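# here are the coordinates; sequence isn't available:
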């Protein structure tokens, strides 16, 4: 029986997403990529391929034929509306197509026509102008999970590379708000989701979770802040009582050198930049954004729309290629 393909979204059509999709397809044999199809405007994708002189055949199709087509052409499932998509010039009029692409990708998984979702980068500011109400991709996917599967799903963002996996416990909020939002309940819930999905999606029987402190030197026994004493350490103790291998809180500045990374499978950090700075330093071109806590697999490149280089043919598809490979691995 033929495996189901992966569903790849267009991202912002004025960014590098279409170029990355074309380049990823062109490298399918060299990188041993699983079959995928792109949800986009076929005419727009063909135009981008022509403008960038990328020798990639485009074939309009539905998901059911994508695996058969994949060897000879990039399968493109039409989004149902025209896309302007001028490189480097984001247009709110294209926001509907960007959102539709994400919604369709999830629907294809729900309907059993795709086995995972891979998303190209979006520009939230462009979507906000069109009425998009979610802080980001991760939160929108959580809403789509609730819409299609019922229940209450909390999406957790993990950035993954072979040498490091990190989870920011608070994400898209001002830094000043992070200590207020960092509750014991939030830490415990995040740790439970991470441990569960590392077992289920990454086949790690007993995942080791290392928690960073929020203050310098992890609070220095209260001298530099009490969040570690009052909130983080009690949450870690609760996770350990639930049978999860959780340790910390550790000073964030000593958690990411090579020997320290050998002692855990995932680092969980109270703030966004504590988690993302080390992985983007170690694996900027290879990092993958993985959404945990959902009833379906979702991965994405760990970078933005790069409007400044869109249309120039210089975008590096490595992160998208790694996202496609990891989605195939997780969905297996």
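That came through, no problem. None of the values given here were measured: they were computed from a predicted structure.

# switch to C-alpha atoms for all contacts and neighbour counts from now on
Will do.

# Would you map the strands across the stretch 201-332 of the chain?
Applying DSSP state E, counting those that start in this stretch to the stretch 201-332 of the chain gives strands spanning 208-212, 245-250, 266-269, 288-292, 298-301.

# want to compare, so here's the second one:
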């Protein structure tokens, strides 16, 4: 007999991030329409229960009613110190990191189908005595992943996606961080995850050069000749539709992007200013290559807006929507 039982609902974890920032209130605002926006999904909000309820109230969300509807729960972790909107306190640095650990452990243990992270303040964690570079690097370390890829994406029928060959590095360190093997691995991760989690049968990836004018045939640098082009040749032999290297200053226009699924930029500020200009407030940060699904907002803690009710939940909604879509695709595959 064929079973007609409905599949178990997805369970998406959301870390509320820096308690003095906008994360708790944006989470509440985004989830206000959870049942209508994401049928078949439930959400576990990780953070201090009293803090979340207070910030929900500040943005007009009836938190008790929302939880009572059965689509939203709380994974309570108490604050280390009382938190005031807009005022950082290093005493809560380890609390923020604990929320991320709770989410990672739950996803690795298959209690969560995906995690969505609200913004955190790197300085607060470092001031608490924990060396911390960023979400992306920490997720890689905690999951034992040798290489991950940071990708930001807009929304819409054909979203702009920009992945990075290097992430949070000083500009002077970027050339030495690029290698043929590293770029081939990065392209393979992008190709694999776009197929599995985004339903793209043959992703087309356009790759920038490192130097102005993509090196101008070696006159403005040899990285395109010695590193990028050989990596593209190897990727193509592996069945990856990767093209380039293109000059970054002319790549981001419709004649190229209309037929592309992703752009791979060589460093953080080469690709992300364009992406954020086009999609800021509705963009999503996605970590590719992990054994778990992780998405995030495209902005920081916005301490000046915390507690005012003026922060826009658009990016959080987009991050949740992307996580749900990826989890559905992964479960179906």
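Nice, I can see it. Remember, predicted model here, so these are calculated numbers, not experimental data.

# Now compute the TM-score of the two chains, please.
Aligned and superposed, the two chains score 0.91 in TM-score terms (TM-score structural alignment, normalised by the length of the first structure); 318 aligned residues with a Cα RMSD of 1.8 Å.

# Residue 99 of the first structure is nearest to which of the strands of the stretch 201-332 of the first structure?
Smallest distance to residue 99 of the first structure across the strands of the stretch 201-332 of the first structure (Cα to Cα): 15.2 Å, for strand 298-301.

# okay, and the closest one goes to which residues in the second structure?
Per TM-score structural alignment, the counterpart of strand 298-301 of the first structure in the second structure is residues 294-297.

# Contacts made by the matching stretch with the rest, please.
114-119, 283-287, 315-316, 318-320, 322-323 (Cα atoms under 8 Å, 6 or more residues apart in numbering).

# JSON lines for the strands of the stretch 201-332 of the first structure, including distance to residue 221 of the first structure and mean neighbour count?
Below are the strands of the stretch 201-332 of the first structure laid out as JSON lines (distance: least, Cα to Cα, whole Å; neighbours: other Cα atoms under 10 Å):
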{"stretch": "strand 208-212", "distance to residue 221 of the first structure": "14", "mean neighbour count": "24"}
{"stretch": "strand 245-250", "distance to residue 221 of the first structure": "11", "mean neighbour count": "20"}
{"stretch": "strand 266-269", "distance to residue 221 of the first structure": "18", "mean neighbour count": "26"}
{"stretch": "strand 288-292", "distance to residue 221 of the first structure": "32", "mean neighbour count": "27"}
{"stretch": "strand 298-301", "distance to residue 221 of the first structure": "38", "mean neighbour count": "28"}
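
# tell me the contacts of residue 100 of the first structure?
Residues near residue 100 of the first structure by Cα under 8 Å, 6+ apart: residue 79.

# Reformat the strands of the stretch 201-332 of the first structure as TSV; add distance to residue 225 of the first structure.
Below are the strands of the stretch 201-332 of the first structure laid out as TSV (distance: least, Cα to Cα, whole Å):
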stretch	distance to residue 225 of the first structure
strand 208-212	14
strand 245-250	13
strand 266-269	16
strand 288-292	30
strand 298-301	35
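
# of all the ones you listed, which lies closest to residue 127 of the first structure?
strand 298-301 (17.8 Å).

# Would you mind getting the average deviation of the closest one from the second structure?
Compared with the second structure after the fit, strand 298-301 of the first structure shows a mean deviation of 0.3 Å (mean Cα distance after the TM-score superposition for the first structure).

# how much distance is there from that strand to the middle of the chain?
The chain centroid and the centroid of strand 298-301 of the first structure are separated by 3 Å under Cα atoms, centre = their mean, to the nearest Å.

# repeat for stretch 225-233 of the first structure
On Cα atoms, centre = their mean, the centre of stretch 225-233 of the first structure falls 29 Å from the chain's centre.

# Can you tell me the residue that sits opposite residue 98 of the first structure in the second structure?
Per TM-score structural alignment, the equivalent position to residue 98 of the first structure in the second structure is residue 96.

# should've said residue 166 of the first structure
That one, residue 166 of the first structure, aligns with residue 162 by TM-score structural alignment.

# number of nearby residues for that match?
Look at residue 162 of the second structure: counted by other Cα atoms under 10 Å, it has 26 neighbours.

# For residue 29 of the second structure, which three-state class applies?
helix (DSSP: H, G, I helix; E, B strand; the rest coil).

# Show me where the stretch 1-150 of the first structure has its strands.
Under DSSP E, counting those that start in this stretch, the stretch 1-150 of the first structure gives strands at 6-9, 36-40, 58-60, 74-78, 117-118.

# Mean neighbour count and distance to residue 172 of the first structure added to these, as a markdown table?
Listed next are the strands of the stretch 1-150 of the first structure as a markdown table, based on neighbours: other Cα atoms under 10 Å; distance: least, Cα to Cα, whole Å:
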| stretch | mean neighbour count | distance to residue 172 of the first structure |
| --- | --- | --- |
| strand 6-9 | 31 | 22 |
| strand 36-40 | 30 | 27 |
| strand 58-60 | 20 | 36 |
| strand 74-78 | 25 | 31 |
| strand 117-118 | 30 | 21 |
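
# and of those, who's closest to residue 25 of the first structure?
strand 74-78 (6.5 Å).

# Run through who's touching that closest one.
Outside strand 74-78 of the first structure, the residues that touch it by Cα under 8 Å, 6+ apart are 22, 25, 36-42, 56-63, 66, 69.

# cool, stretch 189-203 of the first structure as well?
Stretch 189-203 of the first structure has contacts (Cα under 8 Å, 6+ apart) with 156, 169, 204-207, 209, 239, 244, 268, 292-293, 330-331.

# Setting aside sequence neighbours, what's the nearest residue to residue 329 of the second structure?
Leaving aside its sequence neighbours, residue 329 of the second structure sits nearest to residue 197 (Cα to Cα, 6 or more residues apart in numbering; 5.4 Å).

# Export the strands of the stretch 1-150 of the first structure as CSV, with columns for distance to residue 84 of the first structure.
Shown next, in CSV, are the strands of the stretch 1-150 of the first structure (distance: least, Cα to Cα, whole Å):
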stretch, distance to residue 84 of the first structure
strand 6-9, 16
strand 36-40, 11
strand 58-60, 18
strand 74-78, 14
strand 117-118, 22
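
# which one of the ones you listed lies closest to residue 179 of the first structure?
Closest approach to residue 179 of the first structure among the strands of the stretch 1-150 of the first structure is made by strand 117-118 (32.0 Å; Cα to Cα).

# mean shift of the closest one relative to the second structure?
Compared with the second structure after the fit, strand 117-118 of the first structure shows a mean deviation of 0.6 Å (mean Cα distance after the TM-score superposition for the first structure).
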